[in-house]
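Q: okay, predicted coordinates and the sequence, questions at the end:
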Amino acid sequence: MPRVTFIAADGTVTEAEGDIGQSVMSIAVNAGIEVILAECGGACACGTCHCYVDADWVERLAPPSESEAAMIECVIAPKPESRLTCQLRLSSELDGLVLHLPAAQY
């Protein structure tokens, strides 16, 4: 099972495993990552699953879709490495993915 490392704003590290094809948002929710609110349930409609992709991983991900990019514009403190975890699907190539979490979603 591929692993994802979540690094909270305070430096707390949580590692979680998921199934190939599973959204990173659902992995975070299942792992108890409280800052991933996932209010829309993964419909790319709220931005409450925002994260920052670690610099070592940014180029390994496909660019965000138009709808994801538009939603990212609405989050607190967006950065070039901002993504929505609901739009990231786990694959064997993403085993070890590192994501940094914002202090709050809104």
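A: Thanks, I have it.
Q: hey, let's count contacts and neighbours off CA atoms from now on
A: Fine.
Q: so which helix or strand takes in the closest residue to Glu15 other than its chain neighbours?
A: In space, and not counting its chain neighbours, Glu15 is closest to Thr5: 4.4 Å by Cα to Cα, 6 or more residues apart in numbering. Thr5 is part of strand 3-7 when elements are defined by DSSP states H and E.
Q: now for the following helix or strand past that strand, which elements pack on it?
A: Next helix or strand after strand 3-7 toward the C-terminus (DSSP H and E): strand 13-17. Of the remaining helices and strands, those touching strand 13-17 by 3 or more Cα pairs under 8 Å, 6 or more residues apart in numbering; DSSP states H and E are strand 3-7, helix 24-30.
Q: next, the one to line up against it:
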Amino acid sequence: MIVTSATIGLPVSDLQEAEKWYRRVFELTAPSVEPAPGVLEIVLGPIELQLSEEPTARSGAQLVLRLGVDDAPAEYRRFSDLGVSLGPLEHVDGAVDYFDFTDPDGNALSLYSLA
């Protein structure tokens, strides 16, 4: 089997507000697609992010969406300027820079760049 694409689904409580947040934070300009009522797909780099309006309560393990970027420290500063609540910027010598954060619905996200 050869995987040719990936779609990541995240639950959100308010689809319109979630779309606004993701567009602002990730600087998205491509149009979204609504493949079904209460579901919105937007292109996020090499993946499609599928936001679905549904209960966001957690019951057990939680997915963490980790996204590679060119410069995690620069994105950390930009996200901070946007008012996104961030975990610390971590640096692992010779390996990676990364930070964790959540969207307004508590979905766990992380950005990283190779050091």
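A: That came through fine. Being a predicted model, the structure only gives us computed values, none of them experimental.
Q: TM-score for this pair?
A: Laid over one another, the chains give 0.30 as their TM-score (TM-score structural alignment, normalised by the length of structure 1), with 55 aligned residues with a Cα RMSD of 4.5 Å.
Q: kindly calculate the angle that the strand holding Thr5 of structure 1 makes with strand 13-17.
A: 160 degrees (axes from the mean of the first three to the mean of the last three Cα atoms, to 10 degrees).
Q: what is strand 3-7 of structure 1 packed up against?
A: Counting contacts by 3+ Cα pairs under 8 Å, 6+ apart, strand 3-7 of structure 1 is packed against strand 13-17, strand 97-100.
Q: among those, which is the most enclosed?
A: Mean neighbour count (mean count of other Cα atoms under 10 Å) peaks for strand 97-100 among the helices and strands packed on strand 3-7 of structure 1, with a mean of 22.
Q: Val24 of structure 1: neighbour count?
A: Number of residues near Val24 of structure 1 (other Cα atoms under 10 Å) recorded here: 26.
Q: what of Glu66 of structure 1?
A: Neighbours around Glu66 of structure 1, by other Cα under 10 Å: 9.
Q: surely Tyr76 of structure 2 forms part of a helix?
A: Yes - counting by DSSP: H, G, I helix; E, B strand; the rest coil, Tyr76 of structure 2 is located in a helix.
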